[in-house]
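# when you get a sec, could you give me coordinates for this:
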Amino acid sequence: MAICVYCNKEKDTDEMTQEHVIPKAIGGNLFPTNPFSLDRVCKRCNNLCGAYIDGPFIKNWLTSNVKSSEIAKYADISRHPILPLSYFGILDDIKFGDKICEMWLGPTGDTIYHFHEPYPEIDDISPMVGIPTYAKQKDVDPGFSFLFVRSNNPAWHKTIIFSFVEQFKKI
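This is a model prediction of the structure:
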């Protein structure tokens, strides 16, 4: 038995998870020792933190797009890395039935159109880039996407495709 540092409730040891106080997505995954992690956080509290605290920050439009523009400057394209995409928002003039269209840009300015049913919204949580962290899988329509590759440099093609597939792997 252990006491969760967030909810202060006693839980079985197998219910405890590692909480990254500074999320991995913004550099909190230090190796071999991560001073920004806690071992005594129950699964429920850890999931709630991810859905309502870490997620909205990490999936914020500004955070997401700065990360995608900065990481491309340092990527070794010969290793075909997966790079984050830039989110541009919903295109109100383009629809397919009840599906909305979101526009993304790939690593070399490649245009991506993602059609899907609107994600569920919660009034007091700001919009997020991509699938909201609080959305249940059964409520998410993966939709379909179109990728228009911009680069005519074959050295970039695998990185573009790998990055696209990683972002839209559920489609």
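
# make it CA atoms for all contacts and neighbour counts henceforth
OK.

# chain center to the strand ranked longest in the chain: distance?
The longest strand of the chain (DSSP state E) is strand 86-96. Strand 86-96 has its C-alpha centroid displaced from the chain centroid by 18 Å (CA atoms, centre = their mean, to the nearest Å).

# buried residues, that strand. List them.
86, 87, 90 (16 or more other CA atoms under 10 Å).

# including distance to residue 58, could the residues you listed go into a markdown table?
Below are these laid out as a markdown table (distance: CA to CA, whole Å):
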| residue | distance to residue 58 |
| --- | --- |
| 86 | 13 |
| 87 | 13 |
| 90 | 19 |
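
# tell me where this protein has strands.
2-3, 10-11, 16-20, 37-42, 86-96, 99-105, 111-116, 144-148.

# how much space is there between residue 122 and residue 76?
39 Å (CA to CA, to the nearest Å).

# spatially central, which residue of the chain would that be?
residue 59 (5.8 Å; CA atoms, centre = their mean).

# I figured that one hits residue 128, correct?
Yes - between residue 59 and residue 128 there is a contact at 5.1 Å, judged by CA atoms under 8 Å.

# just the residues contacting stretch 152-166, thanks.
Stretch 152-166 is contacted from outside by 77-78, 80-85, 106-108, 110, 147, 149, 151, using CA atoms under 8 Å, 6 or more residues apart in numbering.

# what's the neighbour count on residue 144?
Residues within reach of residue 144, counting by other CA atoms under 10 Å, total 14.

# contacts only, for it.
Residues near residue 144 by CA under 8 Å, 6+ apart: 114, 115, 116, 171.

# go on, residue 87?
So residue 87 contacts 61, 64, 65, 102, 103, 104, 105, 129 (CA under 8 Å, 6+ apart).

# could you save those as CSV and add columns showing distance to residue 42?
What follows is these, written out as CSV (distance: CA to CA, whole Å):
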residue, distance to residue 42
61, 29
64, 28
65, 32
102, 35
103, 37
104, 35
105, 37
129, 27
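
# flag every buried residue along stretch 38-55.
Neighbour-count burial for stretch 38-55 flags 40, 41, 42, 43, 45, 46, 47, 49, 50, 51, 54, 55 (criterion: 16+ other CA under 10 Å).

# farthest pair within those?
Greatest spatial distance among the buried residues of stretch 38-55 (CA to CA): 40 and 55, at 20.4 Å.

# what's the local residue count around the residue nearest to residue 159 when sequence neighbours are not counted?
Excluding the flanking residues, the one nearest residue 159 by CA to CA, 6 or more residues apart in numbering is residue 80, at 4.7 Å. Residues lying near residue 80 (other CA under 10 Å) number 17.

# contacts only, for residue 80.
Residue 80 neighbours (CA under 8 Å, 6+ apart): 156, 158, 159, 162.

# the last one and residue 129, how far apart?
If I follow you right, that is residue 162. With distances taken as CA to CA, residue 162 is found 19 Å from residue 129.

# please identify which of those two sits among more neighbours.
Counted by other CA under 10 Å, residue 162 and residue 129 do not tie: residue 129 has more neighbours, with 22 against 16.

# let's see this one next to it:
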Amino acid sequence: MRPCIYCRKPFPDNQFTLEHVIPQFLGGAQAPDELKTRDVCSTCNNNLGLFVDAAFEKDFLVYNELKESAYKFFDPEKPVALPLICMGISDLKPPNMQEDEICESWLGPLGEQIYWIRPKDERMYWYSGGNPRTVKKVQSRAYFMFSERSQKNVLISWLAFKDAFIDRRVKKIMCTRVEGADLKTIGFSDPDEIDNLRIQYITNKCREGKERNNNISMYIYHDRRFMAKLALGISHVLFGSKIGNSGYGEELHKALWFKEGNAEPNVRYLGAFSNSNNLLKEHSGIAGGVTITILPIYEEVIINLNLNKKMNWMVVCTKLKYLTKEQIEKLGDGICIVLFKSLNKGLRLTLPELINHNLGNLQNSDLAAIEQIYNAHMDYFKDL
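Alright, predicted model coming up:
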């Protein structure tokens, strides 16, 4: 029997599962093996994945920033399916919508419009795409429309439509006329009576040319529990279980399991909207990538999470007094893990190496090669 690093309850070995300390939606599968562990029970792996990781990933701004990175590395010579971009809850009210349903608006890579009528969940009101469990179990319907720009490269639209909602129980219906291709080969269904009414409603509304209004829901504390979890996981794999049981580790556990009404945990943390981390936002990230920096500073070790040099979070993961001399020396001037999920690549370098590369003082060959891919087609969609 040994304890889970998150809930701290003891379990037999067969109750533990592989945990990517850096979640896979950030590219954690490409992280070094030392940032993966089997000290997490299956219950925490599942529940924290839904209520902590997904709460962060499905935040409107985070979700769309992560999806945007896939567009930056798109190669028109080797086209792949690009993800849809969530635009929030539409003001459209298609026929036969139930009170417990909403109409969510999405955009395709070339401006295609998609309206997804899905279950509403007040508990997870800010999740782009809704409750991940519900949408996998409950049948819903999505209505697709090509755009004029789709004619520039129909294959891009076709691939995006093929992979849209692929892991959910969604009946996909086409609203625009398609000739010479079988939509059923990419998962579309024939419309029934309800679908025909909705197709007519949606196409009429879109032809009106009126301004449409979408609502975006946000939860300002969506990131606090996630950053506490990241801090606990990274400090465990790098510094050992004693960190989670320290005085500061206790505060991180309180933050991870925080519920409204609880006493505020004493965790040093800066969110994405703080003006205090603009320097880190600019210099500790890379365009198109996710960067995790572990940095000793003063009497603490901080973890900095940077998305695409546009969004930045920081949390203290432990105090230097809890570490051995060897552990402190191993951190050096800071460790950076740079992940590119869409390229299936991950790099490890020091913070000075990353900063010097960003400042143009000393080029890192691996980063330069990735930036060359990034820059090759960065204006493709703008110019199409």
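
# possible to save the contacts of residue 144 of structure 1 as CSV with distance to residue 96 of structure 1 and neighbour count?
Shown next, in CSV, are the contacts of residue 144 of structure 1 (distance: CA to CA, whole Å; neighbours: other CA atoms under 10 Å):
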residue, distance to residue 96 of structure 1, neighbour count
114, 11, 22
115, 7, 23
116, 9, 21
171, 16, 12
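
# what segments of the stretch 151-300 of structure 2 are helices?
Assignment of helices within the stretch 151-300 of structure 2 using DSSP state H, counting those that start in this stretch yields the ranges 154-163, 193-207, 224-239, 247-256, 278-283.

# mind putting these into TSV with distance to residue 1 of structure 2?
Formatted as TSV, the helices of the stretch 151-300 of structure 2 follow (distance: least, CA to CA, whole Å):
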stretch	distance to residue 1 of structure 2
helix 154-163	42
helix 193-207	55
helix 224-239	18
helix 247-256	21
helix 278-283	41
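
# nearest to residue 359 of structure 2, out of these?
Using CA to CA, the nearest of these to residue 359 of structure 2 is helix 278-283, at 7.9 Å.

# please work out which residues of structure 1 line up with that closest one.
With TM-score structural alignment applied, helix 278-283 of structure 2 matches no range in structure 1.

# for that helix, packing partners?
strand 311-319, helix 351-359 (3 or more CA pairs under 8 Å, 6 or more residues apart in numbering; DSSP states H and E).

# okay, buried residues for that helix please.
By 16+ other CA under 10 Å, the buried positions in helix 278-283 of structure 2 come out as 278, 280, 281, 282, 283.

# ditto for stretch 112-131 of structure 1
112-119, 127-131.

# what lies in contact with that stretch?
Against stretch 112-131 of structure 1 from outside (CA under 8 Å, 6+ apart): 52, 56, 59-61, 64, 87, 95-96, 98-106, 132, 135, 139-148.

# relative to the whole chain's centre, how far out is that stretch?
12 Å.

# pull up the distance across it, start to finish.
This stretch, stretch 112-131 of structure 1, spans 16 Å end to end (CA to CA).

# cool, stretch 125-142 of structure 1 as well?
Note: stretch 125-142 of structure 1 ends 21 Å apart using CA to CA.

# related to what we said a few turns ago, pipe the strands of structure 1 into a markdown table and attach distance to residue 167 of structure 1 per row.
Output for the strands of structure 1, formatted as a markdown table (distance: least, CA to CA, whole Å):
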| stretch | distance to residue 167 of structure 1 |
| --- | --- |
| strand 2-3 | 37 |
| strand 10-11 | 35 |
| strand 16-20 | 22 |
| strand 37-42 | 26 |
| strand 86-96 | 11 |
| strand 99-105 | 10 |
| strand 111-116 | 11 |
| strand 144-148 | 11 |
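
# closest to residue 26 of structure 1 out of those?
strand 16-20 (10.4 Å).

# and that closest one, what does it pack onto?
strand 37-42, helix 43-49.

# could you give the angle of the shortest one to strand 16-20?
Compare the direction of strand 37-42 of structure 1 with that of strand 16-20 by axes from the mean of the first three to the mean of the last three CA atoms, to 10 degrees and you get 140 degrees.

# contact partners of strand 37-42 of structure 1?
For strand 37-42 of structure 1, contacts defined as CA under 8 Å, 6+ apart pick out 2-6, 11, 15-22.

# which residues of structure 2 does that strand align to?
By TM-score structural alignment, strand 37-42 of structure 1 lines up with residues 36-41 in structure 2.

# go on, stretch 101-116 of structure 1?
Counting by TM-score structural alignment, stretch 101-116 of structure 1 corresponds to 103-118 in structure 2.

# count of neighbours near the nearest residue to residue 169 of structure 2 once chain neighbours are set aside?
Of all residues beyond its chain neighbours, the one nearest residue 169 of structure 2 is residue 139 (5.0 Å), with distances taken as CA to CA, 6+ apart. By other CA under 10 Å, 14 other residues sit near residue 139 of structure 2.

# residue 382 of structure 2 -> structure 1?
With TM-score structural alignment as the criterion, residue 382 of structure 2 matches nothing.

# residue 382 of structure 2 and residue 71 of structure 2, how far apart?
11 Å.

# out of those two, which sits in the busier spot?
Between residue 382 of structure 2 and residue 71, counted using other CA under 10 Å, residue 71 has the larger neighbour count: 20 against 8.

# correct me if wrong: that one contacts residue 82.
Yes - under the criterion of CA under 8 Å, residue 71 of structure 2 makes contact with residue 82 at 6.9 Å.

# thinking again about what came up before, need the distance between the two termini of the match of stretch 101-116 of structure 1.
For stretch 103-118 of structure 2, the first and last residues are 7 Å from each other (CA to CA).

# return the most buried member of the helices and strands packed on helix 278-283 of structure 2.
Greatest average neighbour count among those goes to strand 311-319 (a mean of 24), per mean count of other CA atoms under 10 Å.

# grab the nearest non-local neighbour of residue 80 of structure 2.
residue 159 (6.7 Å).

# roughly how far does that neighbour sit from residue 75 of structure 2?
Residue 159 of structure 2 is 13 Å from residue 75 of structure 2, by CA to CA.

# and what of residue 171 of structure 2?
29 Å.

# count of neighbours near residue 152 of structure 1?
Residue 152 of structure 1 has 9 neighbouring residues, counting by other CA under 10 Å.

# what separation do you get for it and residue 108 of structure 1?
Applying CA to CA, the value for residue 152 of structure 1 to residue 108 of structure 1 is 10 Å.

# and residue 130 of structure 1, by the same measure?
Distance from residue 130 of structure 1 to residue 108 of structure 1, by CA to CA: 20 Å.

# same check, this time on residue 131 of structure 1
The value you get for residue 131 of structure 1 to residue 108 of structure 1, if CA to CA is used, is 23 Å.
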